[in-house]
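[1] Sequence and predicted structure below; questions after.
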Amino acid sequence: MAYRFALAGNPNSGKTTLFNNLTGSNAHVGNWPGVTVERKEGKCKKSKEEIHIIDLPGIYSLSPYTPEEVIARDYLSQEAPDLIINIVDATNIERNLYLTTQLIELEIPMVIALNMMDEVNKHGDVIDAAGLEKELGVPVVPITAVKGHGIKELVEKAIESAKNPKPLGKTALEKTQLGAAIESVREILKKAGYGNTLYYAVKLLEKDSIIEEKLKIDPALFKSIDEMAAASEGKGEEEIETMIADLRYKYISEITSKYIKKGRVQGELSFSDKIDNIVTSRILGLPIFFLVMYAIFQIALGPIGTAIADPFAEFTGEVIPEAVAGFLESIGVSDILMSLVVDGIFAGLGALLGFLPLILLLFLCLSVLEDSGYMARVAFVMDRVFRPFGLSGKAFVPLLMGYGCAIPAIMGTRTLEDEKSRRLTITLMPFMSCGARIPVYAVFAGAFFASNQGTIVFSIYALGVVVAMLSCILLNRTVFKGEAPPFVMELPPYRIPSIKSVLIHTWDKAKGYVVKVGTVLLSMMVVIWFCQTFDFSFRMVEDSAESIFGVIGGWLAPLFTLNGFGVIKGTSEIHWQIGAALLTGLVAKEAVVGTLGILYIGQELEELTSALGTALEAHFTPLAAYSLMVFVLLYAPCFAAIATAKKELDSWKWTLFTVAYQCGIAWFVSMLVYQIGSLLGIGLA
């Protein structure tokens, strides 16, 4: 028999770490049906039983305030998994148990995973897990997910509970003054033929409009339920929803004071508090963040990254293409097929795969920062920066995701409460340079700024932040008027990142890049080869300038004359290749490098990477190269990201506005960089 276990818990409770521990590499990621919130599911590798683990979005309650809470609630109440594994942060148990009291009311077999027990012990705290288990009526298993402690016991207890569920005793609310009202509503629901009556009874007393509409109860029954709610409000002299929340917290306070003993003296600063006094400081917070990011770029794109990437680039750009060319020549393939495979595919993909080590290093560093808890502090620090510009620090979270990929980052704007913030954040998203742009920066910085690649690339990323902030001012005073929403965010304690968790996160991102190279970009390379080999009459051309791409690029290139890269270095000749490359960048930003590899190098297979650098030096000045990097940083994201933005904005008007604004800003800032640099005589040689 196959079981379905749902993993539910608060954000920052260690839910992702536990999910990775249970499923390992068996997990697959998609979206929940009908929405763009991420769904993770995988097979449990810790048991011989067939168990599917469904990782629900991190939530604080089952009240429908966010899309994540709606998804979690709908799945648990409608899909009815065989068991809920409720992961609870034992270092912040009072807040985490609020969700626990709600999950118990679903009357689904449940096991509580009391996580981070190593930190509890380190603080000298003592938690009576057996007492909590007896009080709550569900099994409680102490674990440390990051170290794998207690996981075996957790899985065994979960299977046992799923196979032999125990009757549920009185829940938190049933033990309070609302017990009689809850029981009366349950009787009404039972007579009407409804299941899951405890959960629905509480929600109806809370006057949950979504549940009321869903159940479609007879109006006469609703009237009696409303009368019970009104009577309960009269007893507490407050709204029923507030009263229920207060009763939950009162119950939690009572049981935690009974079963938890704090080892730390009240008022004593924890290790996390002491660090936060420095990294979230008004004076030091922002400089520390920039120093950290600068160090990351020096690691990923400096001597360390280069030492790893160069041999790999040589293998993908020289060894493999030469071997393929030799094999094809030995079996006597036609010239056109040789050109397709060697010039069309390997000239582009070889260059792109060569940057994989750099991307791996960058994502590895960012994953370490995220798992350590530092990124939550950055959001707190950035709130002070964002608020004068009309955004809250909460917008930093999806913007930060934009450094990985714009698509999930745009989806992440759903966590922002107001429409104005969502629209503004989506408009600014491309300015947070996604990982797909790294190959462009790496190849241009390597060709023109070899001695200080890390510094140059860091300046590009920093410029993106500056442009985003200036855009906030402009758009808030024109298109998106209004105050920034209040910012509330939990700061998790600092933790030593799990090597396994960091590697899984890094591998997921790297796998996405490789899959993209092998699918979308492979197709693009073939299209690019075709367009630079044939003209509009589908005749092979000897001069690529007469090809389909040559003509289209010739139309686009003059637009960039003032930007320095619309004409070839030292000439007045139209630089049609760059117009074509930027066009393919709308399909995938990595394709810019692949396109240039095909258009510049052609059949010159030896020393592919250095040959591309030599070709770039012949066509660009250093200033024009930097100007191009600025344009690639700022112009519209790939078509897939644009399509995601359309779905989130639900408006062609706003989608077209964001694309037009992004391209316009990219052209304007790139032009300013080149023109000011020219006036100062910088990088013209």
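    Done, it's in.
[2] contacts, neighbours, all on C-alpha from now
    Noted.
[3] show me what contacts residue 546?
    Neighbouring residues of residue 546 by Cα atoms under 8 Å, 6 or more residues apart in numbering: residue 535.
[4] Tell me the spacing between it and residue 532.
    Applying Cα to Cα, to the nearest Å, one obtains 8 Å for the distance of residue 546 from residue 532.
[5] Tell me, how many residues neighbour the closest residue to residue 461 other than its chain neighbours?
    Nearest-residue entry for residue 461: residue 433, 6.5 Å, with adjacent residues in sequence omitted and distances by Cα to Cα, 6 or more residues apart in numbering. The tally of other residues near residue 433 (other Cα atoms under 10 Å) stands at 26.
[6] ranges for the helices of the stretch 201-350 of the chain?
    Here the stretch 201-350 of the chain has its helices, by DSSP state H, counting those that start in this stretch, at 209-215, 219-236, 240-259, 271-279, 285-301, 303-314, 320-330, 335-338, 347-353.
[7] Following the chain past the helix or strand where residue 103 lies, name the next helix or strand.
    Per DSSP states H and E: residue 103 is located in helix 93-104. Toward the C-terminal end, the helix or strand that comes next after helix 93-104 (DSSP H and E) is strand 110-115.
[8] Give me the contacts around that next one.
    Contacts of strand 110-115 with the rest of the structure, by Cα under 8 Å, 6+ apart, involve 13-14, 83-90, 104, 138-145, 154, 157-158, 161-162.
[9] ok, now stretch 395-404?
    The list of residues contacting stretch 395-404 from outside it, by Cα under 8 Å, 6+ apart, reads 363, 379, 382-383, 408-410, 412-413, 416, 421, 425, 428-430, 432-435, 509.
[10] filter those residues to the buried ones?
    Of all these considered here, the ones buried according to neighbour count by 16 or more other Cα atoms under 10 Å are 363, 379, 382-383, 408-410, 412-413, 416, 421, 425, 428-430, 432-435, 509.
[11] Structure two is appended below for comparative analysis:
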Amino acid sequence: MGITIALAGNPNCGKTTMFNALTGSNQYVGNWPGVTVEKKHGKLKGHRDVTVTDLPGIYSLSPYTLEEVVARNYLVNDKPDAILNLVDATNIERNLYLTTQLTEMGIPVVIALNMMDLVAKNGDVINVQKLSEAMGCPVVEISALKNRGVLEAAEAAIKLAEANAASHTRHTFCDKVEQALSEIEALTEGRVPERNERWYAVKLFERDAKVLEQLNLGSHAHAVENLIRACEEEMDDDAESIITNERYEYISKVVKSSVKKKRTGMTTSDKIDRIVTNRVLALPLFAVVMFLVYAIAMGGWTISIGTMGTDWANDVLFGDWVPNAVGNFLAAIGCADWLQGLILDGIIAGVGAVLGFVPQMLVLFLLLAVLEDIGYMARVAFIMDRIFRRFGLSGKSFIPMLIATGCGVPGIMASRTIEQDRDRKMTIMTTGFIPCGAKMPIIGLFAGAIFGGSALVAVSAFFIGIAAVVISGIIMKKFKAFAGEPAPFVMELPPYHVPSAGNVLRATWERGWSFIKRAGTIILLSSIILWFLQGYGFVDGVFQAVEDNNNSLLAIVGNAIAWIFAPLGWVGDMAWKATVATITGLIAKEEVVNTFGVLYHFAGELSEEGNEIWPLVAADFSAIAAYSFMIFNLLCAPCFAAMGAIKREMNNTRWTLAAIGYMCLFAYVIAMIVYQIGGLIIGEVAFNVFTVIAALLLIGLIYLVFRKGYQGGGERLRAVDAARAEV
């Protein structure tokens, strides 16, 4: 019979490193059923019958964040055979809070003291024997980064699970709490499961709604409530605070008896943080670091190795080698013309356009993985929190938005690091507003064709994206689903250390492969559909392949729905072309410029910014209509690959549709206001009914920004209910 070991610990305690060391390549990644929290499990090296499950990084089992709910439900309902509790030995007092909760679960626990090499380097000493006796479970010294003691800790957990001997020494609460718990246990008359007896008693004392519901106390409920209330009145505090204080008092005694600190001065990490997290220097330093990351991954400089790789992939691999090789092969076997067109112009051209960005993505993921492993990215979230909180966003929201400047897909994926479910949803719904690299050709096309290459137009695109994030954050926080202050930003800043090559490469590959899989599936299907719609249509009532795109199915679709965008200034001969370009932009934003090239009958190879068709674009678009088109395509729903990422991270069809719908609606409203009001001001648009509608929309937008938001009480309980509803 197989054994399951749950790996639990605080964020940044080295849990991921530990999991990778235990399982190697025998890992499987998915989501917990019904929620977006990532689930990892794998087979223990050398033990085919032992499965290691990596629980989300949490500070406690109190069910206030989605991660805590998931971890608690897994331990209570799935009942693993043992818990391997990873503890950061350099910050042992904070980490042991979770340990006190885990040892109450009635499940065998082994404490793995991680970073013991740093403890020794600091001159500190931890008496493992005393710590083990105090906590009532085995304690093993390890260094996950250096792969020392890792398997020994796992073996200890296996041995404990096999023996099924959960010999936990219960820590002693104050007399009043102990008495209350004993009487609560008696009142339940056996309804409390023996294995989790103590844990259920504590949760009853804390008035945990879910536990009260599970136990169904019936006639005893009133007596239990009176007992708890009397205890709170006598101790002049609420039950949860009583438990928390007693935990910390006990932990303080344990640490005092088993840990001896030698060094009292500042550590190396503390000295670095005096600069890195300095109120004045932090942001400029962060800007420099991110500039270097962007320059190396996606810039246009000599050091931009990511761009070099992408240029080679686009120009050589997918621009020459693959098309020529496949074309020659298809010609040699006598493949039908339509099938050759599908494979070369549809599949290879479409999928290759996206896969060409893989080198840039891999370099970006590699650099970010290095920064994460060093410990710097935790500082970034801390730095940005005080700024983002002003707009109702968490400091962790900044990282997804920063990554999205390169590509929206990994940016949306990065939102999973945000603990609070509502903050994570809001970040996903606004990250797509940030102009990504794929949107740059759109900006370049209209800046060059209409605005004489004005740099202000390009810069304004970034400010529009940022403004959309800020405005959306303010508006959303006024509604019940997102109401309340962002979750308190609590994070242990891990000590700086040299990155592990294995961790960095593994993280890079996992993120890169996820991007490649989505690109290769979603883009493949959309490229085939686009090829068919562009290449076929009705000529003289006969359905056939067409040479003139004006006769294609795509043109029919464009003309049929172009009226929707008339209030945005997309009128006349360019209306259906702008509509079709927008539709293809949903497949991949790079397709907008390429579509214009096709629709304006440019036969040669179009440059990235499409300067070959600038005169034709300038003839069709007025300045204000061009700006309206640019704004809509920058703010509306992202490409199919990013939509797929939204679906995966939301893990809920209704929320996915809501996110995409909100982005499209917001983009439409802003584009209409810009065209109708802006055009009226500069004299390009005559006063009409849509001008009135645009003015009303502007007033409505201002009202939503400044109105008083939802004021419902029990913010913390709402977070719990929302998380439980997800699970």
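    On my side now, so go ahead. A quick note: this is a predicted structure, and the numbers were derived from the prediction, not measured.
[12] What TM-score do the two superposed chains give?
    Scored by TM-score structural alignment, normalised by the length of structure 1, the superposition of the two chains gives a TM-score of 0.82; 654 aligned residues with a Cα RMSD of 4.3 Å.
[13] Return the subset of the contacts of stretch 395-404 of structure 1 lying in helices.
    Among the contacts of stretch 395-404 of structure 1, the subset assigned to helices under DSSP state H consists of 363, 379, 382, 383, 408, 409, 410, 421, 425, 428, 509.
[14] contacting residues for the counterpart of residue 271 of structure 2 in structure 1?
    Under the alignment (TM-score structural alignment), residue 271 of structure 2 pairs with residue 274 of structure 1. By Cα under 8 Å, 6+ apart, residue 274 of structure 1 lies in contact with nothing.
[15] Report the central residue of structure 1.
    In structure 1, the centroid-proximal residue (Cα atoms, centre = their mean) is residue 401; its distance is 4.4 Å.
[16] nearest residue to the corresponding residue of structure 1 for residue 537 of structure 2 other than its sequence neighbours?
    For residue 537 of structure 2, the equivalent position in structure 1 is taken to be residue 535, counting by TM-score structural alignment. Ranked by Cα to Cα, 6+ apart and with sequence neighbours excluded, the top spatial neighbour of residue 535 of structure 1 is residue 547, at 4.2 Å.
[17] In contact with the aligned residue in structure 2 for the one you found, which residues?
    Taking TM-score structural alignment as the criterion, the aligned counterpart of residue 547 of structure 1 in structure 2 is residue 552. Shown in contact with residue 552 of structure 2 (Cα under 8 Å, 6+ apart): 533, 534, 535, 536, 537, 538, 546.
[18] The first one against residue 554, yeah?
    It refers to residue 533 of structure 2. Yes - between residue 533 of structure 2 and residue 554 there is a contact at 5.0 Å, judged by Cα atoms under 8 Å.
[19] Comparing these two, which shows the higher neighbour count?
    Neighbours per residue (other Cα under 10 Å) separate residue 533 of structure 2 from residue 554, with residue 554 holding more: 25 against 18.
[20] quick one: that one from residue 537 of structure 2, how far?
    Spatial separation of residue 554 of structure 2 from residue 537 of structure 2 under the definition Cα to Cα is 8 Å.
[21] and what of residue 546 of structure 2?
    With distances taken as Cα to Cα, residue 546 of structure 2 is found 6 Å from residue 537 of structure 2.
[22] Next: residue 174 of structure 2.
    Residue 174 of structure 2 sits 82 Å away from residue 537 of structure 2, taking Cα to Cα as the criterion.
[23] More neighbours: the two, which one.
    Neighbours per residue (other Cα under 10 Å) separate residue 174 of structure 2 from residue 537, with residue 537 holding more: 23 against 13.
[24] Helix, strand or coil: sort out that one for me.
    Taken by DSSP: H, G, I helix; E, B strand; the rest coil, the conformation at residue 537 of structure 2 corresponds to strand.
[25] list the contacts for it?
    Counting by Cα under 8 Å, 6+ apart, residue 537 of structure 2 touches 543, 544, 545, 546, 551, 552, 553.
[26] count of neighbours near the closest residue to the third one other than its chain neighbours?
    Translated: residue 545 of structure 2. With Cα to Cα, 6+ apart as the criterion, residue 545 of structure 2 has its nearest non-adjacent residue at 4.3 Å, and that residue is residue 536. Residue 536 of structure 2 sits with 19 neighbouring residues when counted by other Cα under 10 Å.
[27] Enumerate every residue touching residue 536 of structure 2.
    With Cα under 8 Å, 6+ apart as the criterion, the residues that contact residue 536 of structure 2 are 543, 544, 545, 546, 551, 552, 553.
[28] Same check on residue 490 of structure 1?
    Remark: with contacts taken as Cα under 8 Å, 6+ apart, residue 490 of structure 1 is in contact with residue 376.
[29] tell me how far stretch 443-452 of structure 2 is from the chain's mean position?
    On the basis of Cα atoms, centre = their mean, to the nearest Å, the separation between the geometric centre of stretch 443-452 of structure 2 and that of its chain is 33 Å.
[30] Could you say which helix or strand holds the aligned residue in structure 1 for residue 379 of structure 2?
    Taking TM-score structural alignment, the alignment pairs residue 379 of structure 2 with residue 377 from structure 1. Per DSSP H and E: residue 377 of structure 1 is located in helix 374-386.
[31] So which elements touch that helix?
    Applying 3 or more Cα pairs under 8 Å, 6 or more residues apart in numbering; DSSP states H and E, one finds that helix 374-386 of structure 1 contacts helix 285-301, helix 396-401.
[32] Pull up the aligned stretch in structure 2 for the longest one.
    Read that as helix 285-301 of structure 1. Against structure 2, the aligned range for helix 285-301 of structure 1 is residues 282-298 (TM-score structural alignment).
[33] how big's the offset between that stretch and structure 1?
    Once the two models are superposed, stretch 282-298 of structure 2 sits on average 1.6 Å from its counterpart in structure 1 (mean Cα distance after the TM-score superposition for structure 1).
[34] ok, and for that stretch, which residues are buried?
    Applying a neighbour-count criterion of 16+ other Cα under 10 Å, the buried positions in stretch 282-298 of structure 2 are 282, 283, 286, 290, 292, 293, 294, 295, 296, 297, 298.
[35] Likewise for stretch 242-255 of structure 1?
    Applying a neighbour-count criterion of 16+ other Cα under 10 Å, the buried positions in stretch 242-255 of structure 1 are 243, 244, 247, 248, 249, 251, 252.
[36] Output those as a markdown table; include the columns distance to residue 108 of structure 1.
    A markdown table is the format used below for the buried residues of stretch 242-255 of structure 1 (distance: Cα to Cα, whole Å):
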| residue | distance to residue 108 of structure 1 |
| --- | --- |
| 243 | 25 |
| 244 | 21 |
| 247 | 22 |
| 248 | 19 |
| 249 | 22 |
| 251 | 21 |
| 252 | 20 |
